[in-house]
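*Asks:* Requesting a structural model of the entry that follows:
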Amino acid sequence: MGTQADAQEMAALRSLSAAIGRDPHLTQAAGGNTSLKAGDTLWIKASGTWLKDALAEDIMVPVAMSPLLEAVERRDRAADQPQGFAIGELNARGLRPSIETTVHALMPQRVVLHVHCVDTISLAVQTDCEAEVARRLASIEWAYVPYFRPGLPLARGIAERLRPGVDVLILGNHGLVVAADTVAEAETLLRRVTGLLARSPRKAAAPDLAALKALAGDAGYRLPADVEAHAVAIDPESRRMASGGSLYPDHVIFLGQGSVVAGPGENAAAVAERLGDQPASILFPGLGVLMRGNASAGADAMQRCLADVTARVDVTATLNYLTEAENDELVNWDAEQYRQKLNASGG
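*Replies:* Okay, here's the model as predicted:
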């Protein structure tokens, strides 16, 4: 790709991407994406791929940046289909660029890292997010972007709020973007910002695994992949927050809308019967969580994320939940249906 310097930066970006992808506090499942600009070509993580696989697989897709930015400027719906801007002859695997390609293209810096950092999200769901972040990032050029659906709406929201010198974006109900001119500088900035935004989680008691197995019975439910996932059902404040609705897009995409909490005396079969459906996960107050047997690895990662995020939210904060319309547009969105399909196949 391009010059030797570009190739060296790409190698460094792959290595950093894999490290980010292995840290569940920075990103989960197929969430988050990284990019590098080489001339007018934007190399970005492919939709549905996992950052942790950046060294093991070819997960980067080349995109023609100028026509994509022109489409954003025109509010052309083509910008919501970034695969139309992929450079075919350099995309041997035929991968689709990330649904958030426009975010990366809009940032003028050469290297862009977008992460679903749990500390950032825990702030980004609070109605006082801007004031709290301003207190923590006083020495950094940053901008707050309220929630928009990822893709063209988010790109337009960012375009309206970008100012010269801004290299950090806090995305409402979504996550964090940091940008710099080298991979090393981007990593340093990421570590600095996430350090400043770090929050201590509330501690929760251990799950009652025996009770959960009994509640699963033969209803087709299992324990979550990560023991940390149980905390959202055990801690009363976390459970209250989770039961209020959906807090960020990837929760809706991988787990469905909101969270299902079992009522007194209900087992997994009774919950499924009450709902007329088998939810991806069920919260059993004071005991822990059960996952539907066929729930994907992405669903497991997002159930852990929910526990990690809610444990960090200020218990006195008022929360911004996604509206019914915002939930619906995520569920019925072609780009996300594609990503879910890849996720279900383990991609």
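
*Asks:* only C-alpha atoms for contact and neighbour calcs from this point on.
*Replies:* OK.

*Asks:* Which parts of the stretch 101-250 of the chain are strands?
*Replies:* 111-115, 142-145, 168-171, 175-180, 221-222 (DSSP state E, counting those that start in this stretch).

*Asks:* what's the closest of the ones you listed to His251?
*Replies:* Proximity to His251 (CA to CA) singles out strand 175-180 among those, at 12.5 Å.

*Asks:* Give me the residues contacting the closest one.
*Replies:* The contact list for strand 175-180, computed with CA atoms under 8 Å, 6 or more residues apart in numbering, reads 107, 109-118, 120-121, 124, 167-171, 186, 189-190.

*Asks:* And stretch 316-330, by the same measure?
*Replies:* Taking contacts as CA under 8 Å, 6+ apart, the residues outside stretch 316-330 that touch it are 125-128, 149, 173, 244-249, 252-253, 257, 336.

*Asks:* now the end-to-end length of it.
*Replies:* End-to-end span of stretch 316-330 (CA to CA, to the nearest Å): 29 Å.

*Asks:* If you count neighbours, what's buried in it?
*Replies:* Neighbour-count burial for stretch 316-330 flags 319-322, 326-327, 330 (criterion: 16 or more other CA atoms under 10 Å).

*Asks:* quick one: the closest residue to Ala295 other than its chain neighbours from Ala272, how far?
*Replies:* Of all residues not flanking Ala295 in the chain, Ala280 sits nearest, at 6.0 Å (CA to CA, 6 or more residues apart in numbering). Ala280 sits 10 Å away from Ala272, going by CA to CA.

*Asks:* Which of the two has more residues huddled nearby?
*Replies:* Ala280 (21 against 17; other CA atoms under 10 Å).

*Asks:* show me what contacts the closest residue to Pro97 other than its chain neighbours?
*Replies:* Sequence neighbours aside, Ala46 is the residue nearest to Pro97 in space, at 4.4 Å (criterion: CA to CA, 6+ apart). Applying CA under 8 Å, 6+ apart to Ala46 gives the contacts 59-61, 95-98.

*Asks:* I'd like the residues you listed written out as a markdown table, with neighbour count, distance to Ser296 and secondary structure added.
*Replies:* Shown next, in a markdown table, are the contacts of Ala46 (neighbours: other CA atoms under 10 Å; distance: CA to CA, whole Å; DSSP: H, G, I helix; E, B strand; the rest coil):
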| residue | neighbour count | distance to Ser296 | secondary structure |
| --- | --- | --- | --- |
| Ile59 | 23 | 20 | coil |
| Met60 | 27 | 23 | strand |
| Val61 | 26 | 24 | strand |
| Leu95 | 20 | 21 | coil |
| Arg96 | 27 | 21 | coil |
| Pro97 | 29 | 22 | strand |
| Ser98 | 29 | 20 | coil |
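
*Asks:* biggest helix in the protein by residues?
*Replies:* Taking DSSP state H as the criterion, the chain has its longest helix at helix 4-21.

*Asks:* Counting neighbours, what do you get for Ala262?
*Replies:* For Ala262, the count of nearby residues is 19 (other CA under 10 Å).

*Asks:* show me the contacts for it.
*Replies:* Ala262 is in contact with 268, 271, 282-285, counting by CA under 8 Å, 6+ apart.

*Asks:* this one as well, want them side by side:
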Amino acid sequence: MQQHALLHELSRMSARVGRNILLVQGAGGNSSIKHGDLLWVKASGTWLADAEHKDIFVPVSLGMARAALAQGDERVPLASGAGTTLRASIETSLHALMPHPVVLHVHSVNTIAWAVRADAREEFARRLDGLAWRWLDYHHPGLPLAKVVNDALAKDRLDVLVLGNHGLVVGAETCAGAEAMVDEVESRLALAPRSTIPADIDALRSISAGTAYRLPKDPQCHSVAIDPFSRAIATSGSLYPDHVVFLGPGLPVLEQSEDLRALASRMQADGLPQPVALLVPGLGCIVRKDASDGAEAMLSCLALVTCRLPLTAQVRYLTQENESALLNWDAERYRQQLTADRGPD
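*Replies:* Below is the predicted model of the structure:
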């Protein structure tokens, strides 16, 4: 199959997957296809959902990518004549290492809801039995993760990687095969969400009136603040990388008796940025007026993940060292900026 046809298939599959918020949120996730020595991979900061009407894939020399990785360099240059200012995904090394023609990496809500649990390994072993899969503990995205993936692939032929506190990676011969594999894993890991009561929209509008905050676009975000267990999880730490990058470590709470303007003034006086989102217990959540689409997508993801964690779950959070590495990573600053600048669909 010619390169144009391959990219067309990749675009169609990527857009379908990217429109499913249970699989991809905002600029999260990435996909790729190999054609000869070229690896076409999603560009950093772009959205899979845009794949059919925007040029989100960039070419990388597969040989150069693997050579850079062997030398401990995660900065993978684009192939000559690429003709774009975009950068390759920060996960390009992972795609280069996987031997499959097509690789798909998603931030599956169901996978994450299992992968943040301390007791998840036995459940994964039972639910994914029969698949060529491997569990990998959390490692910083990019080169640290790629090294662990490389070690795992050196031992076994693997089609499915479950990344602790991160997501899911699958490899297949075709785009249809990769999408089918994700669907198979999803069906095996599916978790029923807890129900919740509606947000108090009038109260939230009153609290945020005349401030730098507004209501989120997605009503399901409010469940993080309304459900006591979801709120406890969300305020106790960070669950996965994009949580940290777009929402900051943990999420702060605004008690109903607190004045939002006074809180903002105190934070400004202390030289602290105003939180991207605030949880108001029992009422719902509010977000900064300048919150990016990416940040709002991550708030939706957080709601979807936390409502799938059982009340008895022992949650494993990212460490402060993990959080610091993500917040001070130039690659993530670049991706966040592109996400903030994303144009209309």
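
*Asks:* Need the TM-score from the superposition.
*Replies:* Put the two chains on top of each other and the TM-score (TM-score structural alignment, normalised by the length of the second structure) is 0.95; 338 aligned residues with a CA RMSD of 1.3 Å.

*Asks:* Among the strands of the stretch 101-250 of the first structure, which comes closest to Leu212 of the first structure?
*Replies:* Among the strands of the stretch 101-250 of the first structure, strand 221-222 comes nearest to Leu212 of the first structure, with 8.5 Å by CA to CA.

*Asks:* contacting residues around the closest one?
*Replies:* Contact with strand 221-222 of the first structure is made by 213, 216, 268, 290-293, as judged by CA under 8 Å, 6+ apart.

*Asks:* re the thing from before, which position in the second structure aligns with the residue nearest to Ala295 of the first structure?
*Replies:* Aligning on TM-score structural alignment places Ala280 of the first structure opposite Val276 in the second structure.

*Asks:* contact partners of stretch 145-158 of the second structure?
*Replies:* Applying CA under 8 Å, 6+ apart, the contact partners of stretch 145-158 of the second structure are 93-94, 97-98, 132-134, 136, 138-139.

*Asks:* and the residues you listed, which are buried?
*Replies:* Here, 16+ other CA under 10 Å leaves 93-94, 97-98, 133-134, 136, 138-139 buried among these.

*Asks:* Tell me which two of those sit farthest apart.
*Replies:* Among those, Ser93 and Trp133 lie farthest apart (CA to CA), at 19.0 Å.

*Asks:* rewinding a little: format the contacts of Ala46 of the first structure as a markdown table; extra columns: distance to Thr182 of the first structure.
*Replies:* Listed next are the contacts of Ala46 of the first structure as a markdown table, based on distance: CA to CA, whole Å:
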| residue | distance to Thr182 of the first structure |
| --- | --- |
| Ile59 | 20 |
| Met60 | 17 |
| Val61 | 19 |
| Leu95 | 25 |
| Arg96 | 25 |
| Pro97 | 21 |
| Ser98 | 21 |
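
*Asks:* where's the residue of the first structure positioned farthest from its centre relative to Val125 of the first structure, distance?
*Replies:* Ranking residues of the first structure by C-alpha distance from their mean position (CA atoms, centre = their mean) puts Gly265 at the top, at 33.9 Å. Counting by CA to CA, the gap from Gly265 of the first structure to Val125 of the first structure is 32 Å.

*Asks:* go on, Asn173 of the first structure?
*Replies:* Taken as CA to CA, the span from Asn173 of the first structure to Val125 of the first structure is 5 Å.

*Asks:* between those two, what contacts are shared?
*Replies:* Shared contacts of Asn173 of the first structure and Val125 (CA under 8 Å, 6+ apart): 247-248, 320-321.

*Asks:* Please say which position in the second structure Leu26 of the first structure maps to.
*Replies:* Checking TM-score structural alignment: Leu26 of the first structure goes with Leu23.

*Asks:* same deal with Gly195 of the first structure?
*Replies:* Matched by TM-score structural alignment, Gly195 of the first structure corresponds to Ser187 in the second structure.

*Asks:* what's the neighbour count on that match?
*Replies:* Counted with other CA under 10 Å, residues neighbouring Ser187 of the second structure total 12.

*Asks:* And the strands in the stretch 201-345 of the second structure, which stretches?
*Replies:* Here the stretch 201-345 of the second structure has its strands, by DSSP E, counting those that start in this stretch, at 213-214, 277-280, 284-288.

*Asks:* Which of the contacts of Ala262 of the first structure remain contacts when I look at the second structure?
*Replies:* Among the contacts of Ala262 of the first structure, the contacts conserved in the second structure (both residues aligned by TM-score structural alignment, their matches' CA atoms under 8 Å) are 268, 282-285.

*Asks:* What residue in the second structure is paired with Gly175 of the first structure?
*Replies:* Aligned counterpart of Gly175 of the first structure in the second structure: Gly167 (TM-score structural alignment).

*Asks:* and the gap between the residue nearest to that match when sequence neighbours are not counted and Ala291 of the second structure?
*Replies:* Spatially, and ignoring its direct neighbours in sequence, Gly167 of the second structure is nearest to His107 (4.5 Å; CA to CA, 6+ apart). Using CA to CA, we find His107 of the second structure at a distance of 21 Å from Ala291 of the second structure.

*Asks:* between those two, which one's more packed in?
*Replies:* More neighbours surround His107 than the other of His107 of the second structure and Ala291, with 24 against 18 (other CA under 10 Å).

*Asks:* I'd assumed Gly29 was in contact with that one.
*Replies:* Yes - the criterion here is CA atoms under 8 Å, and His107 of the second structure meets it with Gly29 at 5.9 Å.

*Asks:* In the second structure, what residue corresponds to Asp235 of the first structure?
*Replies:* In the second structure, Asp235 of the first structure lines up with Asp227, judged by TM-score structural alignment.

*Asks:* how far away is its match from Gln314 of the second structure?
*Replies:* Asp227 of the second structure sits 17 Å away from Gln314 of the second structure, going by CA to CA.

*Asks:* Check Pro141 of the second structure too.
*Replies:* Note on Pro141 of the second structure: its distance to Gln314 of the second structure, by CA to CA, is 24 Å.

*Asks:* Leu215 of the second structure too?
*Replies:* Counting by CA to CA, the gap from Leu215 of the second structure to Gln314 of the second structure is 31 Å.

*Asks:* Share the number of residues neighbouring Ala5 of the first structure, please.
*Replies:* 11.

*Asks:* returning to what we had before: distance from the helix or strand following the longest helix of the first structure to the middle of the chain?
*Replies:* Counting by DSSP states H and E, the next helix or strand C-terminal to helix 4-21 of the first structure is strand 33-38. Relative to the centre of its chain, strand 33-38 of the first structure is centred 17 Å away, using CA atoms, centre = their mean, to the nearest Å.
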